[in-house]
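Novice: dropping the sequence and predicted coords here.
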Amino acid sequence: MNYGNLIRIAIRALANNKFRGFLTMLGIIIGVASVISMLAIGQGSKRSIREQISEMGSNMIMIRPGNGKFGGVRQSASSMQTLKLEDFEAITRDVSLIDKATPMVNSSGQIIYGANNAPTSVYGINQDYLDIRKFSVDQGEMFTEHDIKTAAKVCVVGQTVVNNLFTKGEDPLGKTIRFKSTPFRIIGVLTPKGYNSMGQDQDDMILAPYTTIQKRILAITYINGIEASAISEEASEEAIEEISAILRQNHKLAPGDEADFHVRSQEELSSMLSTTTDLMTVLLACIAGISLLVGGIGIMNIMYVSVTERTREIGLRMSIGAKGRHILFQFLIEAVIISVTGGIIGVILGIGSSLIIKYGIGWPVYVQVYSVVLSFLVCTITGIFFGWYPAQKASRLNPIDAIRYE
């Protein structure tokens, strides 16, 4: 008996029980489709986060005050006043791996124009902020160095601020708005960027000279932070080391003293978020993989039933010369056909459902070739693994007992 005949016999046996065969495949179909779609959602989320971080500036470095003690009481970072303009000047002067940098002070409150008002945040920065954070001015212009030196009451606003205050479609350029009773003249509108991966509206902001916010809004001499961009993403870590060394020297910290500042890079944030999404992807894939396990158990169950139903047939085949290995391969081929066919349907369904999720719901989805190949290989191995034992049981039947089986 050749293996071509075995394949034909296996296909004929499955064709005689089409509905039962389909129900057996269903677990494999659902399992493969689930694995592909879950991995696609996980990978899509990871790529989306990386793209959004890249849009924010993949080589960006953020310097913030750290926790510290004052009078023996540990203070939160928000209440610390450890960063000064002298630190910003030292970084721009002495760190060779920094391309651009800006001091930053910020405040939150109600912005008012006429009868309209809305909560928002005002950021005091210099002109380099646009390049560091990958913003651009869509209408009007950015404030100048002269505006910074004179603490001019001018600002550049995001599109959300425009939508909230100018509800009748007025041109915002040249209009005066008030923030905490301080008037600001709008000289520019930022290009819309939408929401970032953390759900923050990047257009709900006002940019003004940092000197204006320091003197006219907050009445402080320190700064809330420094943002900078390294000359390249690869140089970020070395730039952080240089910045840390300069700040420790400026703040007169001994080698064993705790730093009163934090320096973080976007790459660090990207790696943390990627680790989180990878963990979630693995978790989703494991949950989806349970369907494959259930499908495999279903194959084993149906193959046991098939062996029992066809015991006399097995005995007849053995009595006319079929070897045990022929019976083994016949039932094994049936199990593999079920799993492979279910795998093909599952792949088509998984890719289709991923496209529906992407274009129908709008979620970030990315189907990788390896997930399709891996799912297909797993379902094939599942068919062989769970089909082996029933097939081996069939091959070991005694021909006389099999023929007499009722």
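Specialist: Perfect, thanks for sending it. Numbering: from 1, shown residues only.
Novice: C-alpha from now on. contacts and neighbour counts both.
Specialist: OK.
Novice: this protein: strands as residue ranges?
Specialist: Using DSSP state E, the strands of the chain run over 60-65, 68-70, 73-75, 98-113, 116-125, 137-140, 154-157, 176-179, 182-190, 206-209, 225-230, 261-265.
Novice: wait, which of those is closest to Lys358?
Specialist: Lys358 lies closest, by Cα to Cα, to one member of these: strand 182-190, at 28.9 Å.
Novice: quick one: end-to-end length of stretch 149-161, please.
Specialist: This stretch, stretch 149-161, spans 26 Å end to end (Cα to Cα, to the nearest Å).
Novice: ignore the last one, stretch 245-258
Specialist: Stretch 245-258: ends 13 Å apart by Cα to Cα.
Novice: ok, back up a step: let's have the strands of the chain in JSON lines, adding distance to Thr380.
Specialist: Below are these laid out as JSON lines (distance: least, Cα to Cα, whole Å):
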{"stretch": "strand 60-65", "distance to Thr380": "47"}
{"stretch": "strand 68-70", "distance to Thr380": "59"}
{"stretch": "strand 73-75", "distance to Thr380": "60"}
{"stretch": "strand 98-113", "distance to Thr380": "54"}
{"stretch": "strand 116-125", "distance to Thr380": "56"}
{"stretch": "strand 137-140", "distance to Thr380": "55"}
{"stretch": "strand 154-157", "distance to Thr380": "58"}
{"stretch": "strand 176-179", "distance to Thr380": "66"}
{"stretch": "strand 182-190", "distance to Thr380": "54"}
{"stretch": "strand 206-209", "distance to Thr380": "58"}
{"stretch": "strand 225-230", "distance to Thr380": "49"}
{"stretch": "strand 261-265", "distance to Thr380": "44"}
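Novice: okay, those strands in CSV with mean neighbour count next?
Specialist: CSV is the format used below for the strands of the chain (neighbours: other Cα atoms under 10 Å):
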stretch, mean neighbour count
strand 60-65, 23
strand 68-70, 13
strand 73-75, 11
strand 98-113, 20
strand 116-125, 18
strand 137-140, 16
strand 154-157, 24
strand 176-179, 18
strand 182-190, 20
strand 206-209, 28
strand 225-230, 25
strand 261-265, 19
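Novice: what's the closest of those to Lys323?
Specialist: strand 261-265 (67.8 Å).
Novice: so what does the closest one touch, helix or strand wise?
Specialist: strand 60-65, helix 236-250 (3 or more Cα pairs under 8 Å, 6 or more residues apart in numbering; DSSP states H and E).
Novice: okay, pairing it with this:
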Amino acid sequence: MLFSESFQMALTSLYANKMRSLLTMLGIIIGVAAVIALVSVGMGVRSNVTNSIASLGSNMLIVSPGSSNRGGVRGAAGSMQTLKYDDAEAIKNKIKNIEYVSPSVSGSYLIVYGNNNWKTSVQGVTPEFMSIRSLSVSNGSFISANDMNKRSRVAVIGTTVAANLFAKDNPVGKNIRINNQPYKVIGLLESKGQSSMGQDQDDMVYVPITTAQERMLGITYVQSINIQVADPNKMDQVQSEVETLLRMRHHILGGKEDDFNVRNLTSLMETMSQSTAMLTMLLGAIAGISLLVGGIGIMNIMMVSVTERTREIGIRKALGATFMNIMTQFLIESMVIGIIGGIIGIIVGCAVSQLIAKIGAFTTVITMLPIVVSFVFSVGIGLFFGIYPARKAAKLDPIEALRYE
């Protein structure tokens, strides 16, 4: 009964000074809202990075030409000629625990259909590329082994390319021109959207790698080799075996520097996840500072409240109120400020997070953890910063309190 009476008295006291109570809660409201909004932004960044790497394929190793050493003069991307198609075939045939291997080459070309044209990236790939990158064909078919063997002039296009060249028409079966050469569209890919780096993954044209090498680029090397490992627990083992095999094939002996670089996307994802997790914690910690400022505001207003109600405290103590009775009354009052401020802060924080996502075209992810932690912290702040004013009120001498004007 005492607790419910103290709670009602706390609400009455706060309602009697509405503006002062609202301004006191404002620090808690801003703090909780900032924690939720900023953590949702950090989680959104983490989700974008993870999805972007995952869109490249699961359990991926990417072999690139050129040393990983940053020193010395480096050529332009794709200009090194140390990787061959036969390297990809050797990796596929001689190394276990590999599901798919797909070498690739690429270049930027103007694509023409009728009166429409569109400049985009044209990538030469093998049929396995579809499985590695988790691509889906919405209409038609993907590149086949027969297309590769015949060096066929066929193309599979993304939805962005299709929209700019064909509008709403079905592109499958129609002829386009790539680098002034005719190519037949045999497939339309399903949309994959943008990557976290802002790259349109649908703005792409795929052709057989043999066609790209011989009829388009006029090269005998490949610019990258994509490898999908069957078991995620054997990523490091397969990476080591690929490096050993390529060193043997390229006659790299002793301590000589590799002329290739193998990137482990699983390790990259873990590193990026750790980095974005640290970013999220930093954003949350910065926002949490405003909660402490709000707590100081609660202590300040409670000190004022104790001073204003000195005679009331004296009367209560004269009528038999104990030290704990007075402590409980003022602690509940400070906690109520934290609770109400926390609830309003949660609503504001979620609304701001949604607003950021809509206005800024930025992904935000709202989870329960920051909501629960910020609310518990706001209540704890109210309790902690209410202890000193409550003790001061409870220790007042009733005779001196009754004399107070």
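Specialist: Structure received. Quick caveat, the model's predicted, so the values are computed rather than measured.
Novice: nearest to Pro183 of structure 1, of the helices and strands packed on strand 261-265 of structure 1?
Specialist: strand 60-65 (28.4 Å).
Novice: got the angle for the closest one vs strand 98-113?
Specialist: 70 degrees (axes from the mean of the first three to the mean of the last three Cα atoms, to 10 degrees).
Novice: mean shift between strand 60-65 of structure 1 and structure 2?
Specialist: Here strand 60-65 of structure 1, set against structure 2 after superposition, deviates by a mean of 1.3 Å using mean Cα distance after the TM-score superposition for structure 1.
Novice: right, and the helices and strands packed on strand 261-265 of structure 1 - which one's nearest Leu85 of structure 1?
Specialist: Closest among those, once you apply Cα to Cα, is helix 236-250, at 11.4 Å.
Novice: re the thing from before, out of the helices and strands packed on strand 261-265 of structure 1, which is the most enclosed?
Specialist: Per residue and on average, the most neighbours among those fall to strand 60-65, with a mean of 23 (mean count of other Cα atoms under 10 Å).
Novice: can you name every helix or strand that that strand contacts?
Specialist: Strand 60-65 of structure 1 packs on strand 225-230, helix 236-250, strand 261-265, going by 3+ Cα pairs under 8 Å, 6+ apart.
Novice: can you list contacts of the longest one?
Specialist: Residues from elsewhere that reach helix 236-250 of structure 1 (Cα atoms under 8 Å, 6 or more residues apart in numbering): 59-61, 87, 90-91, 95-98, 230, 254, 259, 263-265.
Novice: do the same with the last one
Specialist: Strand 261-265 of structure 1 is contacted from outside by 59-67, 82-83, 236-237, 240, 243-244, using Cα under 8 Å, 6+ apart.
Novice: change it to 7 Å
Specialist: Met60, Ile61, Met62, Ile63, Arg64, Pro65, Gly66, Ser236, Ile240 (Cα atoms under 7 Å, 6 or more residues apart in numbering).
Novice: all helices of structure 2, in order?
Specialist: Ranges of helices within structure 2 are 2-16, 18-55, 85-94, 129-132, 145-149, 159-166, 209-211, 235-249, 265-308, 310-318, 323-359, 368-394, 398-403, based on DSSP state H.
Novice: by contact count, what packs against the longest one?
Specialist: Under the contact definition 3 or more Cα pairs under 7 Å, 6 or more residues apart in numbering; DSSP states H and E, helix 265-308 of structure 2 sits against helix 18-55, strand 60-65, helix 368-394.
Novice: in TSV: the helices and strands packed on strand 261-265 of structure 1, plus distance to Ile7 of structure 1.
Specialist: Converted to TSV, these look like this (distance: least, Cα to Cα, whole Å):
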stretch	distance to Ile7 of structure 1
strand 60-65	61
helix 236-250	60
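Novice: ok, which of these comes nearest Asp203 of structure 1?
Specialist: Among these, strand 60-65 sits nearest to Asp203 of structure 1 (Cα to Cα), with 19.0 Å.
Novice: contacts for that closest one?
Specialist: 77, 80, 82-83, 132, 224-230, 260-266.
Novice: that one aligns to what range in structure 2?
Specialist: Under TM-score structural alignment, the match for strand 60-65 of structure 1 in structure 2 covers residues 60-65.
Novice: now stretch 189-202 of structure 1
Specialist: Aligned by TM-score structural alignment, stretch 189-202 of structure 1 corresponds to residues 188-201 of structure 2.
Novice: can you pull the buried residues of that stretch?
Specialist: Leu188, Leu189, Ser191, Lys192, Ser195, Ser196, Gln201 (16 or more other Cα atoms under 10 Å).
Novice: now, the most widely separated pair of those residues?
Specialist: Spatially, the most separated pair among the buried residues of stretch 188-201 of structure 2 is Leu188 and Ser196, at 23.1 Å (Cα to Cα).
Novice: taking the centroid of structure 1, which residue is nearest it?
Specialist: Among the residues of structure 1, the one closest to the centroid is Lys46, at 2.7 Å (Cα atoms, centre = their mean).
Novice: report the contact partners of that residue.
Specialist: Lys46 of structure 1 touches Ser274, Thr277, counting by Cα under 7 Å, 6+ apart.
Novice: now which residue in structure 2 aligns to it?
Specialist: Aligned partner of Lys46 of structure 1 by TM-score structural alignment: Arg46.
Novice: now do Cys155 of structure 1 against His251 of structure 1, distance only.
Specialist: 32 Å.
Novice: again with Arg50 of structure 1
Specialist: 34 Å.
Novice: likewise for Ile91 of structure 1?
Specialist: 13 Å.
Novice: neighbour count for the two, which is higher?
Specialist: Remark: of Ile91 of structure 1 and His251, Ile91 carries more neighbours, 23 against 15, as counted by other Cα atoms under 10 Å.
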